[in-house]
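Trainee: Whatever this is, show me its structure:
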Amino acid sequence: MSDIKSSSRRSLSRIFLSAALAGTMLATGPLASITSAQAAPVSVTAQAQPGFSELVEKVRPAVVSVRVKSDVQAARNERTQFFGGNGNGFDQLPDGHPLKRFFKEFGNPYGPDGDQARPNKRQKRGDRGHARPLAQGSGFFISEDGYVVTNNHVVTDGDSFSVVMDDGTELDAKLIGTDARTDLAVLKVDDKRKFTYVAFDDEGTVKVGDWVVAVGNPFGLGGTVTAGIVSARGRDIGAGPYDDFIQIDAAVNKGNSGGPAFDLSGKVVGINTAIFSPSGGSVGIAFAIPASTASKVVDQLIKKGSVERGWIGVQIQPVTKEIADSLGLAEDKGAIVAEPQADGPAAKAGIVAGDVITAVNDETVKDPRDLAKKVAAINPGEKASLTIWRKGKAETVSIDIKAYPDDQKSADKGTDSSSGNSETLDDYGLTVTPDENGKGVVVTDVDPDSDAADKGLRAGDTIVTVNNKDVKSASEINTAIKDAVKNGRKAVLLQVQRNGQNSFVALTVDLG
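Mentor: Purely as a prediction, here's the structure:
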């Protein structure tokens, strides 16, 4: 038995020895040659990408956190906000709209419902031994003597202001001026020291795809740096008549408002103002006021404390393809005048409803927003030349530019649609009746399956003109339509009055 065990042990030893030798063969034999002949793993020699450390080191001392305090805190639920600022019309957006949800929830210092630790009236009127914190945002020095740019919505309702520098030093500041229409504000720090400051890229040279670096105070974390690219330009987010935002994909959050976005040369290309976010945090879409806009506004705020803009007094709307066809315009560009304001510069210059403004001082007008910006850039008191399209040809009108009024009041004219002498425009799905005041025809019924319904016409509207010709009956409308067909027009232009406001609607015509 012991011999069998010894024999077994010797056999096992030979097996292990053979295995060891085989292992040696695998490591040093023919297979080793095969292994060494295999292709090397993938390796890419890429051009080294520049970092932002040198840029950040130089510009960060110019960026500050802005602290705002108030003795009396107004209820913040009464307005929607950017990153914690005042209303700009977003409360008019439909419920569920992502911008409305963000501006309701994201900037409210009391949380989504606005109920957290809100001082009651007795507290507001009682102990005022110290100002209460109201908001925090960002800003940056634009001069060595202490001028700071930030957002208007950051400083709104504030009674006292301070800035916190990159080294933690907190300095008092005073408000120099604000401009709600562009959401800009200027503060001034009075101190003997010379501040590190940055400059605007006045020429607006930043392009889609360029790197940008944002520095600010997100969530109170001062001196935070994020980077991204310019993803779009000329964005209109419905904040105001002068919307021209730069869209960037850098992470921008609450507290970044008023902070700068830099190009790689250290110039400010934009001022971070808003983000698009269904959740309330950054999803990579932020909006910045272009430096070319901000520099002009900031200059006026420093010199005058307010901003004066050119104004001509017109209600305008876009020129659609259908409107262009109805008027014989080659391109759907410009802004069609729905109504000139009574006694306004445009009315005094002879501008009438139906005129299409195609250029200002020989500069082409792309759309109503472009017209508003071009006119606003002209100093009040100066004259301007408007190119208009009227009755199938271009004309030039000289106009006196006035200052934008602080409070524009519009008259509510109203319309009586009770007349019983209805006529039908069957081809267009309209039933109309002469207006009692002799100014057009009142729409009493609209076929829901008609082109008129698709274009937004509804009962109660008053059709005042067709292709700039006054109409007082359905037959006059039909005559105007026939004239348009004879001239080869693909659509007719209706001037429609609703609740005292004029607009234009282009109806497609059947050319047979």
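
Trainee: Could you use CA atoms for every contact and neighbour count after this?
Mentor: Fine.

Trainee: can you pull out the helices in the protein?
Mentor: 2-28, 30-36, 53-59, 98-105, 121-125, 152-155, 291-304, 321-327, 345-348, 368-376, 451-454, 474-486 (DSSP state H).

Trainee: Hmm, S398 and A349 touching each other?
Mentor: Yes. With contact defined as Cα atoms under 8 Å, A349 counts as touching S398 (6.8 Å).

Trainee: Which one of the helices of the chain lies nearest to G392?
Mentor: The closest of these to G392 is helix 321-327. By Cα to Cα, the value is 6.4 Å.

Trainee: what residues does that closest one touch?
Mentor: Residues from elsewhere that reach helix 321-327 (Cα atoms under 8 Å, 6 or more residues apart in numbering): 330-333, 391-392, 467, 484, 489-493, 505-508.

Trainee: just the buried members of the residues you listed?
Mentor: With burial judged by 16 or more other Cα atoms under 10 Å, the buried subset of the contacts of helix 321-327 is 332-333, 467, 484, 489-493, 505-508.

Trainee: that older thread, looking at the helices of the chain, which one is packed in the most?
Mentor: helix 152-155 (a mean of 28; mean count of other Cα atoms under 10 Å).

Trainee: Second chain to compare with the first, below:
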Amino acid sequence: MFLLKRMMAVTVATALLGWQSLGMAQSLPDFTDLVEEVSPAVVNISTSRAATSSPMAGAPGMPDLEGMPPIFREFFEHSFPQGPQQQPRQQQPSPQSLGSGFILSKDGYILTNNHVVEGADEIFVRLSDRRELLAKLVGADPRSDLALLKIETDEDLPSVRIGKSSDLKPGEWVLAIGSPFGFDHSVTAGIVSAKGRSLPTENYVPFIQTDVAINPGNSGGPLLNLKGEVVGINSQIFTRSGGFMGLSFAIPADVAMDVVEQLKVSGSVQRGWLGVVVQEINKDLAESFGLPKPAGALVAQIMPGGPADEGSLEVGDVILEFDGKEINMSSDLPHAVGRVRPGTEASLVVMRDKKRRTIELKVGALPEDDAVAASSAPAEAVPSVASNRLGVVVAELTEQQREALDISAGIAVREVRQGPAAMVGLRPGDVVTSLDNQQIESVKQFEQLTEKLPTNRSVSMRVIREGRASYITFRLAD
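Mentor: As a prediction, the model looks like this:
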């Protein structure tokens, strides 16, 4: 009897577990219809180019590494055994399978990543029915890593539907279709991990982060929502091993479609630019600037001759809103400004002198090379004076230093002794231009300010190091 009861209990438990598993399975999405609908519009992209061989060229199956991002080159160099060393020799152009793309419209416009086709002599598109067509490069935008292609056919082509990436939410299911390692129409799925990510390689694209498995060859393929709409273009992965590690990044469809329209019209893309260097607001900076919470973009430096320099923005302003968009993190600002057409009058809400202000500013065009800040070696300074409260020895700036840094005020750090300055990382050669939100005109004024600094609250200091300005904070004890 005991054995019978035990068997019945096990049977009931198994049944309950089965029902629970069935319920979980029923809650998971079924991608089959979506894949069947969209796959015909997904294509494989290959290129040919005249190139010289390298020591890696002898590795079986080794793709052409030219034009690939470093993260992908590193992946292939670790994944393929090196062939025998060869002397460089001229090779005939041969097609190399590099990535994916998708058909935007029935007349043959195709979107892919710029790094997939960059530097190619010829671009080939392989359709889902195995036909290969020669594609024309309409235009490319290296900043967003997008390229627009065009193929010519006598028939209407299958195309994708474009969704709104702004409607995506973290935790939402998404799907990728592409050609990883040349395996056409491979399907992987996952969820949206985060939105609005900035990557070190590009500050003007608010990337969608997912955990969808993306590998070399997926680049340029579509990221789809459960409606079968394209909400992103798979572009990059983050990896320490060379393979997929759960961090994939896609260009939002909203950004991509704006780029596509500009490429169709002019073959290039223009972005808005303020001409400022901004930094993140942390808890201490927020307290120092009178903010209720760490939010906004702190203007640490203004580029000479840029839109901000010609407008009414000032160093030390904290940008809280740009053109009606709230700026929570400093990385939000380039995303918002970049999508505004140059020449547009934009409204900014800033915190200045612990008061909110609204200013108007004409947005400029982002230059090709926006690394404007230049560094210069410090010239000889006049004899220095020690400020024992901060533990720093400072000196007046020479005229040559002022001209090199394009500043009218500030003092030079000659020596850092034990004290608060050393603790916050101040270095000899740094130039201090403001302390506790007050501009520094002379060594004497700096000494006076340090004697009056408050205790037990955050104090900000603006420092120029090797031509680049930033704010640091410290706190003095009683």
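
Trainee: Dump the helices of the first structure to TSV, plus distance to T226 of the first structure.
Mentor: Formatted as TSV, those follow (distance: least, Cα to Cα, whole Å):
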stretch	distance to T226 of the first structure
helix 2-28	51
helix 30-36	46
helix 53-59	10
helix 98-105	21
helix 121-125	38
helix 152-155	20
helix 291-304	19
helix 321-327	42
helix 345-348	46
helix 368-376	31
helix 451-454	46
helix 474-486	58
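
Trainee: so which of the ones you listed comes closest to A227 of the first structure?
Mentor: Among the helices of the first structure, helix 53-59 comes nearest to A227 of the first structure, with 10.7 Å by Cα to Cα.

Trainee: so where is the closest one in the second structure?
Mentor: Structural correspondence for helix 53-59 of the first structure: residues 32-38 of the second structure, per TM-score structural alignment.

Trainee: so how far does the matching stretch sit from its counterpart in the first structure?
Mentor: In the superposition against the first structure, stretch 32-38 of the second structure averages 1.0 Å from its aligned positions (mean Cα distance after the TM-score superposition for the first structure).

Trainee: Contacts only, for the closest residue to K124 of the first structure other than its chain neighbours.
Mentor: In space, and not counting its chain neighbours, K124 of the first structure is closest to V72: 5.7 Å by Cα to Cα, 6 or more residues apart in numbering. Residues in contact with V72 of the first structure, defined by Cα under 8 Å, 6+ apart, are K124, R125, R132.

Trainee: can you check L34 of the second structure too?
Mentor: Per Cα under 8 Å, 6+ apart, neighbours of L34 of the second structure: L226, K227, G228.

Trainee: 10 Å instead?
Mentor: By Cα atoms under 10 Å, 6 or more residues apart in numbering, the residues touching L34 of the second structure are L175, L224, N225, L226, K227, G228, E229.

Trainee: One more: L247 of the second structure?
Mentor: Taking Cα under 10 Å, 6+ apart, one finds S193, Q209, T210, D211, V212, A213, I214, Q236, I237, F238, T239 in contact with L247 of the second structure.

Trainee: Going by neighbour count, which of the residues you listed comes out on top?
Mentor: Among the contacts of L247 of the second structure, I214 has the most neighbours (other Cα atoms under 10 Å), with 30 neighbours.

Trainee: any idea what it aligns with in the first structure?
Mentor: By TM-score structural alignment, I214 of the second structure lines up with V252 in the first structure.

Trainee: Now render the buried ones among the contacts of helix 321-327 of the first structure as a markdown table, adding distance to D236 of the first structure.
Mentor: Below are these laid out as a markdown table (distance: Cα to Cα, whole Å):
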| residue | distance to D236 of the first structure |
| --- | --- |
| D332 | 19 |
| K333 | 17 |
| N467 | 30 |
| A484 | 35 |
| R489 | 32 |
| K490 | 30 |
| A491 | 29 |
| V492 | 29 |
| L493 | 27 |
| V505 | 23 |
| A506 | 24 |
| L507 | 27 |
| T508 | 29 |
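
Trainee: Closest to A48 of the first structure out of the residues you listed?
Mentor: K333 (45.4 Å).

Trainee: What separation is there between the closest one and P41 of the first structure?
Mentor: 57 Å (Cα to Cα, to the nearest Å).

Trainee: Which members of the contacts of helix 321-327 of the first structure occur in strands, if any?
Mentor: A491, V492, L493, V505, A506, L507, T508 (DSSP state E).

Trainee: Mind putting the residues you listed into CSV with distance to V64 of the first structure?
Mentor: Converted to CSV, these look like this (distance: Cα to Cα, whole Å):
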residue, distance to V64 of the first structure
A491, 56
V492, 57
L493, 54
V505, 50
A506, 52
L507, 55
T508, 57
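
Trainee: Looking at those, spot the one nearest A180 of the first structure.
Mentor: For these, the nearest to A180 of the first structure is V505 (32.2 Å; Cα to Cα).

Trainee: Perfect, I'm done here.
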